[in-house]
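# Return atomic coordinates for the entry below.
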Amino acid sequence: MSARDAQIIANKRQLDLVKVAPNANPPVCKLMDYGKYKYQQTKKEKEARKKQKIIEVKEIRMTPGIEDHDFNVKVKSAQKFLKDGNKVKVTIRFRGREMNYTDIANDLLNRFAEVLKDDGIVEKKPVIDNKNMFMIISPKE
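Model prediction:
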């Protein structure tokens, strides 16, 4: 039908004439209450945003000379963060001459990842950035 006839029908029913497929030949239109449609769309978007899970990155800092007990405390904290669904950034800070012992720090980070292999996956392998070495562990799904 012609656009004029469709507009007359829409006016009689107090609805809007909305083009669904304007590029089709002939264009496809639909009779609807556009205000109500927009309202429902915003409600759906708001509901979808409520259900989103925001993932935070929690940071755990250590030094290359960390003792076993302190290491275990850091591991327990990381396990808690991973169970909550957050990513964990494990950082080793180097001070002074500790920069010469990057292999010790690398072993420490690998040991940390090995202990957490049941709870998380290494997302980013150990990387040196200035006076820090870090890796990122994400939770298993």
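# alpha carbons only for contacts and neighbour counts from here, please
Will do.
# what packs against the strand ranked longest in the chain?
Criterion DSSP state E: the longest strand present in the chain is strand 120-129. Contacts defined by 3 or more Cα pairs under 8 Å, 6 or more residues apart in numbering; DSSP states H and E place strand 120-129 against helix 102-115, strand 132-139.
# To compare against the first, here's the next sequence to fold:
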Amino acid sequence: MINGQIRDKEVRLIGEDGEQKGIMPIKEAMRLAQEAELDLVKIAPKAQPPVCKIIDYGKYRYELARKEKEAKKKQKTVEVKEVRLSPNIDTNDLNTKVNNAKKFISKGNKVKITLRFRGREMAHVQQSKHILDDFAELLKDIAVVEKQPKLEGRSMSMVLTEKR
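Predicted coordinates for the structure are as follows:
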């Protein structure tokens, strides 16, 4: 709330240079703000009495937006990368997939390993679970299993994340 939108009888006022002006009626606070050719902005509405500050409102909004943008810049988004395997994968192919997963994990991403079954391969689902276990075993030095292997339709998947 700014200027005329403030409906409280008394407010605690902070001057434009940050010093406490004390508790005063709203009309007195408005007069001081107008003399300084600045806005009266309510910064702590829940306080008793509410806290208002004499500042340039446009500059205040700009500062808030800049702080928000700065906070967004620092946060990191974690992507989930997927590595697909088949039940009859050979050792060298598995090692290649493990190396790809290592790259993803070292960049800070999560890796979803999916073992896809086609046609008659569905009859050997339990025998193929060891492939996912081997995969996790090969990456145990840099990754931990976040989500255990689970069969979902025609694919079995698990999720690995970086060790903390």
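# mind checking which of the helices and strands packed on strand 120-129 of the first structure is nearest residue 18 of the first structure?
Closest of those to residue 18 of the first structure is strand 132-139, at 45.8 Å (criterion: Cα to Cα).
# and that closest one, which stretch of the second structure?
Mapped onto the second structure using TM-score structural alignment, strand 132-139 of the first structure spans residues 155-162.
# Superposed on the first structure, what's the mean shift for the matching stretch?
Superposed on the first structure, stretch 155-162 of the second structure shows a mean distance to its aligned partners of 0.7 Å (mean Cα distance after the TM-score superposition for the first structure).
# what does that stretch rub up against?
Here stretch 155-162 of the second structure makes contact (Cα atoms under 8 Å, 6 or more residues apart in numbering) with 105-106, 108-117, 132, 136, 142-151.
# Which position in the first structure pairs with residue 138 of the second structure?
Under the alignment (TM-score structural alignment), residue 138 of the second structure pairs with residue 115 of the first structure.
# Equivalent analysis for residue 77 of the second structure, please.
Under TM-score structural alignment, residue 77 of the second structure pairs with residue 54 in the first structure.
# where along the second structure do the strands fall?
Counting by DSSP E, the strands of the second structure are 10-14, 20-25, 39-44, 51-55, 80-85, 110-116, 143-152, 155-162.
# Closest to the centroid, which residue in the first structure?
residue 55 (5.1 Å; Cα atoms, centre = their mean).
# I figured that residue hits residue 84, correct?
No. Using Cα atoms under 8 Å, residue 55 of the first structure is not in contact with residue 84, being 9.4 Å away.
# okay, now residue 83 of the first structure: neighbour count?
15 (other Cα atoms under 10 Å).
# corresponding residue for it in the second structure?
So, by TM-score structural alignment, residue 83 of the first structure is matched to residue 106.
# list the contacts for its match?
Residue 106 of the second structure neighbours (Cα under 8 Å, 6+ apart): residue 162.
# cutoff 6 Å now
Residues near residue 106 of the second structure by Cα atoms under 6 Å, 6 or more residues apart in numbering: none.
# what's around residue 52 of the second structure, how many residues?
By the measure other Cα under 10 Å, the count of residues near residue 52 of the second structure is 26.
# Map it across to the first structure for me.
So residue 52 of the second structure corresponds to residue 29, using TM-score structural alignment.
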